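Student: Below is the sequence, then the predicted model.
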Amino acid sequence: MTTATDTYTGAFTDPVLDAQSAFRVVMDCMARPGTIGWIEGEAKGPKPLGRAQSAIALTLADQDTPVYLSPALVKAGAAAWLGFQTGAAVTDIKSEARFAFVEAGAPFPALASFARGSQEYPDRSTTVIVELDKLEGGEELTLIGPGIRDRIAISPKGLPSLFPALWAENHALYPRGVDLILTAGRACLCLPRSARILAATPVTNGEKA
């Protein structure tokens, strides 16, 4: 569990420049789905909140953005840290959250439980930030969509086997749906709702696709 000292430490060294830098990385990765970005700076929230997750929280959360934290993050004191550093209120109602944070090793969150916006206001949805062990070395997935030239392969390590189906359901709601940011340490990879995962080519006649 976090201490009082942990609540007051772990912020950006230079709040303006570090926040601007983190914002540029996230926006660039969101504009180019599947691209891995690297977030600098010394942001460090209570473990198991990751380094990139901490920087994203400090950059995007404020008093007008309710935040959902997984139970382990709440237990670790991340709610107190986030409240002190950003003024953001923590909610345990997923559909009310503008941002949601889940630590590495936790069950992958049910995307349908978060706010997915409306046809009139698709921006009123949740951005879900999930920490993984690595952003490479896992099962390869192929993305297509806006911001991707032809297609791009990603291989985050730690996604559930059902992730392609979960993402297909989310993508089918476009322009509604959640946006997903995968992080691992200081690295991040964005999957906006507009991105689509191509289905694997079926194997026929005993041959590899």
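Tutor: The structure has been received and is ready for your questions. Numbers count the residues shown, from 1 in each chain.
Student: hey, let's count contacts and neighbours off CA atoms from now on
Tutor: Will do.
Student: After the longest helix seen in the chain, which helix or strand is next?
Tutor: When the chain is parsed with DSSP state H, its longest helix is helix 15-31. Per DSSP states H and E, the first helix or strand lying C-terminal to helix 15-31 is strand 36-38.
Student: and Gln119, how many neighbours?
Tutor: Per other C-alpha atoms under 10 Å, the neighbour tally for Gln119 reads 12.
Student: make that Arg24, sorry
Tutor: Residues near Arg24, counting by other C-alpha under 10 Å: 14.
Student: From Gly87, how far out is it?
Tutor: With distances taken as C-alpha to C-alpha, to the nearest Å, Arg24 is found 22 Å from Gly87.
Student: for Lys94, same thing?
Tutor: 19 Å.
Student: Neighbour count: these two, which is higher?
Tutor: Counted by other C-alpha under 10 Å, Lys94 and Gly87 do not tie: Lys94 has more neighbours, with 22 against 17.
Student: so what's the more buried one up against?
Tutor: For Lys94, the contact set (C-alpha atoms under 8 Å, 6 or more residues apart in numbering) comprises 68, 100, 113-115.
Student: Turn these into JSON lines, columns for neighbour count, secondary structure and distance to Asn170.
Tutor: Listed next are the contacts of Lys94 as JSON lines, based on neighbours: other C-alpha atoms under 10 Å; DSSP: H, G, I helix; E, B strand; the rest coil; distance: C-alpha to C-alpha, whole Å:
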{"residue": "Tyr68", "neighbour count": "26", "secondary structure": "strand", "distance to Asn170": "19"}
{"residue": "Ala100", "neighbour count": "25", "secondary structure": "strand", "distance to Asn170": "16"}
{"residue": "Ser113", "neighbour count": "13", "secondary structure": "helix", "distance to Asn170": "11"}
{"residue": "Phe114", "neighbour count": "23", "secondary structure": "coil", "distance to Asn170": "11"}
{"residue": "Ala115", "neighbour count": "23", "secondary structure": "coil", "distance to Asn170": "11"}
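Student: Closest to Pro15 out of the residues you listed?
Tutor: Ala100 (21.7 Å; C-alpha to C-alpha).
Student: Next, the distance between the ends of stretch 121-133.
Tutor: So stretch 121-133: terminal residues 34 Å apart, C-alpha to C-alpha.
Student: Contacts made by that stretch with the rest, please.
Tutor: 49-50, 53, 95, 97-105, 114-118, 156-159, 175-185.
Student: Structure two is appended below for comparative analysis:
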Amino acid sequence: MAIDQVHDLQQVYRNMLDCMARPGTITSLEQKTGLFEDQLSYNEAIFLCALTVLDAEVTFYIIADTDKGDKLAELISSYTMARVTSIEKADFIIVLQGDIKEEINKALSICKMGDLINPQQSATWIVETAALSNNGGVTIHGPGIKESKQLQTGLWNEFWQTRNSKVKEYPLGIDLIFVDALNQISCVPRTTSVKLTEVG
């Protein structure tokens, strides 16, 4: 079975919107994986998210410690016509798992965060993690969250500290989409307050 780039991706988009509206909610994309005719050598949910939000009008950058990043970039461009660019100019930053902590920290500090006239011209991150859960991790609160919620992403304190500094001057900031090995997603938009509790 091949992926239906209208029906299937519309459902993925609705799932992503729901996660953005309810930060910290973990939703599975498992039903939409396994639909690709070619065997993918990386997380299918990452690719689904990329196909859903990228098109010929936007740019992206991939952070990875292997040539998987280059191969994924080629595949994404062939499907969406989106162009690869530098970290500083990228509308979307896709992070694959690996020993890339230093590169992630640097990218987070220099990525786009919009301006007061065009706050939407900021970077959205799609980050691959080992596992997502609502046990431990950071504590989040804000719009779409009843009181507070925990979100475990496996990311380190410096990541969240830099993220928090990027969203201080709302509506400027960045939005985060997390994807794990079970093809689950969860989102932390710029409107969400994050209290550090993760060890990192």
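Tutor: Right, received. Where do you want to start? All figures in this text were calculated on a predicted structure; none of them were measured in a lab.
Student: ok, back up a step: comparing the longest helix of the first structure with the second structure, how large is the average distance?
Tutor: Once the two are superposed, helix 15-31 of the first structure sits an average of 0.5 Å from its aligned residues in the second structure (mean C-alpha distance after the TM-score superposition for the first structure).
Student: Which part of the second structure matches that helix?
Tutor: Alignment of helix 15-31 of the first structure against the second structure: residues 5-21, by TM-score structural alignment.
Student: quick one, helices of the first structure?
Tutor: Under DSSP H, the first structure gives helices at 4-8, 15-31, 51-60, 71-76, 78-86, 163-171.
Student: Could you list the buried residues of stretch 44-54 of the first structure?
Tutor: 44-54 (16 or more other C-alpha atoms under 10 Å).
Student: Could you do stretch 52-69 of the first structure as well?
Tutor: 52-59, 61-62, 65-69.
Student: Closest one to Asp6 of the first structure out of the residues you listed, please.
Tutor: Out of those, the member with the shortest distance to Asp6 of the first structure (by C-alpha to C-alpha) is Ser54, at 12.8 Å.
Student: Show me what the closest one aligns to in the second structure.
Tutor: By TM-score structural alignment, Ser54 of the first structure lines up with Phe47.
Student: Enumerate every residue touching that match.
Tutor: Ile76.
Student: Burial check on the alignment partner in the first structure of Val127 of the second structure, number of neighbours?
Tutor: Counting by TM-score structural alignment, Val127 of the second structure lines up with Val130 in the first structure. A count of nearby residues for Val130 of the first structure, using other C-alpha under 10 Å, gives 24.
Student: ok, back up a step: output the helices of the first structure in JSON lines, with distance to Ile152 of the first structure appended to each entry.
Tutor: Formatted as JSON lines, the helices of the first structure follow (distance: least, C-alpha to C-alpha, whole Å):
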{"stretch": "helix 4-8", "distance to Ile152 of the first structure": "39"}
{"stretch": "helix 15-31", "distance to Ile152 of the first structure": "13"}
{"stretch": "helix 51-60", "distance to Ile152 of the first structure": "22"}
{"stretch": "helix 71-76", "distance to Ile152 of the first structure": "32"}
{"stretch": "helix 78-86", "distance to Ile152 of the first structure": "34"}
{"stretch": "helix 163-171", "distance to Ile152 of the first structure": "15"}
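Student: out of those helices, deepest packed?
Tutor: Of those, the one with the most neighbours on average (mean count of other C-alpha atoms under 10 Å) is helix 51-60, at a mean of 24.
Student: wait, what's in contact with Val167 of the second structure?
Tutor: Counting by C-alpha under 8 Å, 6+ apart, Val167 of the second structure has contacts 173-174, 190-191.
Student: Now the buried members of the residues you listed.
Tutor: 173-174, 190-191.
Student: Among the residues you listed, which one lies nearest to Ala21 of the second structure?
Tutor: Distances from Ala21 of the second structure to these, taken by C-alpha to C-alpha, are shortest for Thr191, at 10.0 Å.
Student: quick one: the closest one and Gly142 touch, right?
Tutor: Yes: counting by C-alpha atoms under 8 Å, Gly142 is a contact partner of Thr191 of the second structure at 6.7 Å.
Student: Quickly list what's touching both of those two.
Tutor: By C-alpha under 8 Å, 6+ apart, no residue touches both Thr191 of the second structure and Gly142.
Student: Could you check how far Gly145 of the first structure is from Gly117 of the first structure?
Tutor: Counting by C-alpha to C-alpha - Gly145 of the first structure and Gly117 of the first structure are separated by 20 Å.
Student: For Gly98 of the second structure, grab the count of nearby residues.
Tutor: Going by other C-alpha under 10 Å, the residues that sit close to Gly98 of the second structure add up to 12.
Student: That one maps to what in the first structure?
Tutor: Correspondence of Gly98 of the second structure to the first structure, assessed by TM-score structural alignment: Gly105.
Student: Next: Tyr61 of the second structure.
Tutor: So, by TM-score structural alignment, Tyr61 of the second structure is matched to Tyr68.
Student: how near is its match to Ser95 of the first structure?
Tutor: From Tyr68 of the first structure to Ser95 of the first structure the distance is 9 Å (C-alpha to C-alpha).
Student: for the second structure, longest strand please?
Tutor: strand 133-141 (DSSP state E).
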